[in-house]
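Engineer: take this sequence and fold it.
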Amino acid sequence: MRRLPPVLLVVLLGIAAVALAQEGGGRLRETLRARAAAPPVVSPRAGEAIDAPGDYRVELMHDGLSREYRMHVPRGYRRGHPMPLLVALHGGGGDMDWQADDSKYGLISAAERRGFIAVFPNGFSRLPGGRLATWNARRCCGPARDRDVDDVGFIRAVVADVSRTLHVDRRRVYATGMSNGGMMAYRLACEAPDVFRAIAAVAGTDNTSRCEPSPAVSVLHIHALDDDHVLFDGGAGAGAFRNPAAVTDFASVPATVEAWTHRNGCRAPPRRIVDVPGAHCDLYAACAQGSKVQLCVTDGGGHSWPGGSKARGAPSQAIDANDTMWAFFDSLRGAP
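Structural biologist: Next up is the predicted model:
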């Protein structure tokens, strides 16, 4: 293997430090352990037909870059019977294997239980194996933003590729994401409303610069009051890397929700639909084109995925992000 020049090595180590600081210092070690324990995956070529349930890893060329995505096809999949598709985006400094780790996010189990195809794209990375990747969510984050990587085009290409290989219900294509991945989901809602019916952002606010979605895209936002990375009231918290070259002065949760209720033409005040110890959810339902905006707030859990687990800290168990998300998506069925 050819040795890296010293200057390039320093740059790569700096990128790694930024990403690790953004999402937690134990991320790389946990990612490597998760990869070692992950079930085997099949690696078909892009566009190659897939008929069997299982786990797949696909390489896709886009905009001159070799990109990858993982896919889980649940046991209930049958060709000829269209199935919903969920694009799940990892946080900054993570990768597709991290987001697909069922012990942390439970999305594979949710796909089996709810009956949807789960797709895990990998963000932009300069490191071997796509580790410590970021998404270009406009004002965040890291190398993907700084190089203006075409992540919207890449994810469009992923959905198109999956739709060629599997029978996807194109009216039920959704995106979700954690942190930087949630921010990227907001960018998809802004710039790919023809693809995504709804998004669910967890611990990541809307940091886009321009947004005029048509048709309207429904939005679920889940956030902890004590998030120390992406502060509820805006800004990069003490848990985030404070170098502006790495992250940004994040938009607040209230500003994000206000922006989307305005974009979606929500006319009535919100209705509280969940009120349990440690969490509540408010729903704006009288919105244009049958769209909805919902905000779920947990009292604790910090920068994490409610109902999941992580190496450091304890995510809120007051609500389950996966169940909340899929109930929200299911509520849109029958809308225009």
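
Engineer: only C-alpha atoms from now on, for both contacts and neighbour counts.
Structural biologist: Will do.

Engineer: how about the longest strand along the chain: buried residues?
Structural biologist: Using DSSP state E to define each element, the chain has its longest strand at strand 168-178. For strand 168-178, a neighbour-count test (16 or more other C-alpha atoms under 10 Å) marks 168, 170-178 as buried.

Engineer: save those residues as TSV, and put in distance to Pro336 too.
Structural biologist: As requested, the buried residues of strand 168-178 are exported to TSV (distance: C-alpha to C-alpha, whole Å):
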residue	distance to Pro336
Val168	19
Arg170	14
Arg171	10
Arg172	12
Val173	15
Tyr174	16
Ala175	19
Thr176	21
Gly177	25
Met178	28
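
Engineer: out of the residues you listed, who's nearest Ala34?
Structural biologist: Taking C-alpha to C-alpha as the measure, Ala34 sits nearest to Met178 out of those, at 17.4 Å.

Engineer: and Pro215, which of the three is it?
Structural biologist: coil (DSSP: H, G, I helix; E, B strand; the rest coil).

Engineer: and Asp228, what does it touch?
Structural biologist: With contact taken as C-alpha atoms under 8 Å, 6 or more residues apart in numbering, Asp228 is in contact with 236-240, 302-303.

Engineer: out of those residues, which is most surrounded?
Structural biologist: Highest neighbour count within those, by other C-alpha atoms under 10 Å: His303, with 27 neighbours.

Engineer: circling back to that earlier point, the longest strand of the chain: how far from the chain's middle?
Structural biologist: Computed by C-alpha atoms, centre = their mean, to the nearest Å, the chain-centroid distance of strand 168-178 equals 11 Å.

Engineer: now for it, which elements pack on it?
Structural biologist: Judged by 3 or more C-alpha pairs under 8 Å, 6 or more residues apart in numbering; DSSP states H and E, the packing partners of strand 168-178 are strand 83-89, helix 180-191, strand 198-202.

Engineer: now the second one, please; I'll put the structures next to each other:
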Amino acid sequence: GGACPCWAPDGPAADEESALLQAQRASARGQRASGADNETLKCDPRAVNLQGPSGKPQPSPGCSVGGAGGRVSEGAGGTYGGPYKYRDIVVKEPDDIGGSITRQYVVLEPASLEGPLPVFFWFHGQGGNAINEAEKFAKDTGLMACAEANGFLMVLPTGLNDHLNKTVTAYGPMVEQGVPSDNGSKDLGTGWNVGTAGDEKTCITKEDKKGNLILARRTSYSCYASCVKLKQCGRCNWSTCHDDVGFVTALLAKLAQEYCLDMSRVYVGGDSNGGMLTHYLSQEMPSTFAAFLPIFGLPLLGYSDGQFGQLVRNSEQLTESAFITFHDRQDNIIPVDGGAATAVGWAWYYTPIDDMAQTWAAIHACNKVPGPLDVTFPAPDDWSCVEYPSCSSKKVVKCLYDGYHGSVVKQGVEGNTAFWFFNQFRRESAAR
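Structural biologist: Alright, predicted model coming up:
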């Protein structure tokens, strides 16, 4: 997965910045290369349960017209082994942006389409796309192997990139469109709108002599065309302002017509910026998903702990959703302990993972003191999981491991742990 927003303008020079980032990415790639053999990666039998959790399935509309619903052969999903190909959906944009936009996604079908099928949405990181994710991260972590072994329909959407360097001519000169004249020029590539556009307090550059955080004059990343239309070009630019919640909502509805799905078993996760989107979907679609899985992705500060009311506002609906998260201990792009990314200078400011887990523990009335997870899978010694015990409804689990942003743990432990977890839970009510 790609890196999330992390760098500020008064960090090292461009060539130094590039060298630092290249070194970090090489470290992550090295850990991937030393991981399990992708050709032989298997899902641990303890993580496979074709019967699923107890409770009653909630069939989607597609179940009324046969096992594969209204799916037509042309443009149908591919297999887990590939080749991977895009399908399109036209999504209406919010009135402030106007019109509609074609979005892309990849569907991976299990061997049997006899439903109702559980569904797993997986979102790539910044700068990535669905096909690259299927070929790399989702495969290397064992997520795809376990999704296939458990008979899941896996859905990998692709984010958007309407960076002004590419599209400014369609909107006129930047200054005339309300974009500051000192607007940055860097392009972070495809990504996800996690609801923070226009918030001028999500990035910093440094501390003063008294230890106070100083807001950035401006990040070195320019505004995106969709944000210009919404007049949300602030100091902390880094993503588009397209409606990704609307995209996910429309895509799930489309798939629910095309396939026979179990709407009580819709799961979602993502890495890096995709993990940030996973958190955001918990706020915006609290009655949809049976479990959430962000991997090295945390909300920007103020977007998880109730300051803006998101998780507190939706806590009643979220009591039907379980939560599990994985994060690398040495991450300096989205630090596990929160705060500013230190990869290159000061930058965006993140919520600590423990605060995030405590928020979910409170939603489920769990014990505030976590204990060891009672089921573990083969993994390096540095992989460690805890759960918050005595919850009133679902479980809350946190796993940490040594590595940097983008690192993959050996032996497919991420996929094994995730699907062992998923297979315990469904929503009591159908996704809506």
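
Engineer: now the TM-score, please.
Structural biologist: Here the superposed chains carry a TM-score of 0.73, computed using TM-score structural alignment, normalised by the length of structure 1; 281 aligned residues with a C-alpha RMSD of 3.4 Å.

Engineer: hmm, back to that, run through who's touching the longest strand of structure 1.
Structural biologist: Applying C-alpha under 8 Å, 6+ apart, the contact partners of strand 168-178 of structure 1 are 82-91, 162, 182-185, 188, 195-204, 304-305, 329.

Engineer: after the longest helix belonging to structure 1 comes which helix or strand?
Structural biologist: Secondary structure of structure 1 read by DSSP state H shows that its longest helix is helix 6-23. For helix 6-23 of structure 1, the following helix or strand on the C-terminal side (DSSP states H and E) is helix 27-37.

Engineer: that next one: what's the following helix or strand?
Structural biologist: Next helix or strand after helix 27-37 of structure 1 toward the C-terminus (DSSP H and E): strand 54-62.

Engineer: buried ones in that following strand, by neighbour count?
Structural biologist: Within strand 54-62 of structure 1, the residues scored as buried using 16+ other C-alpha under 10 Å are 54-58, 60, 62.

Engineer: go on, stretch 138-148 of structure 1?
Structural biologist: Within stretch 138-148 of structure 1, the residues that count as buried by 16+ other C-alpha under 10 Å are 138-145.

Engineer: swap in stretch 18-30 of structure 1?
Structural biologist: Under the neighbour-count criterion of 16+ other C-alpha under 10 Å, stretch 18-30 of structure 1 has 18-25, 27-28 buried.

Engineer: stretch 286-306 of structure 2 now?
Structural biologist: 286-305.

Engineer: repeat that for stretch 129-138 of structure 2.
Structural biologist: Using 16+ other C-alpha under 10 Å as the test for burial, stretch 129-138 of structure 2 gives 129-131, 133-135, 137-138.

Engineer: all helices of the stretch 101-250 of structure 1, in order?
Structural biologist: Listed in chain order, the helices of the stretch 101-250 of structure 1 (DSSP state H, counting those that start in this stretch) span 107-114, 142-146, 151-165, 180-191.

Engineer: mean offset of the first one relative to structure 2 (after superposition)
Structural biologist: Averaged over the aligned pairs, helix 107-114 of structure 1 sits 2.5 Å from structure 2 after superposition, using mean C-alpha distance after the TM-score superposition for structure 1.

Engineer: next one: the last one
Structural biologist: Once the two models are superposed, helix 180-191 of structure 1 sits on average 0.9 Å from its counterpart in structure 2 (mean C-alpha distance after the TM-score superposition for structure 1).

Engineer: can you tell me what part of structure 2 stretch 33-40 of structure 1 aligns to?
Structural biologist: Aligned using TM-score structural alignment, stretch 33-40 of structure 1 spans no residues in structure 2.

Engineer: which residue lines up with Arg126 of structure 1 in structure 2?
Structural biologist: Checking TM-score structural alignment: Arg126 of structure 1 goes with Asp162.

Engineer: tally of neighbours for its match?
Structural biologist: Residues lying near Asp162 of structure 2 (other C-alpha under 10 Å) number 21.

Engineer: so it makes contact with Ser226?
Structural biologist: Yes. Taking contacts as C-alpha atoms under 8 Å, Asp162 of structure 2 lies within contact range of Ser226: 6.9 Å.

Engineer: shared neighbours, those two?
Structural biologist: Thr240.

Engineer: with distance to Gly76 of structure 1 added, can I get the helices and strands packed on strand 168-178 of structure 1 in CSV?
Structural biologist: Conversion of those to CSV gives the following (distance: least, C-alpha to C-alpha, whole Å):
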stretch, distance to Gly76 of structure 1
strand 83-89, 9
helix 180-191, 27
strand 198-202, 23
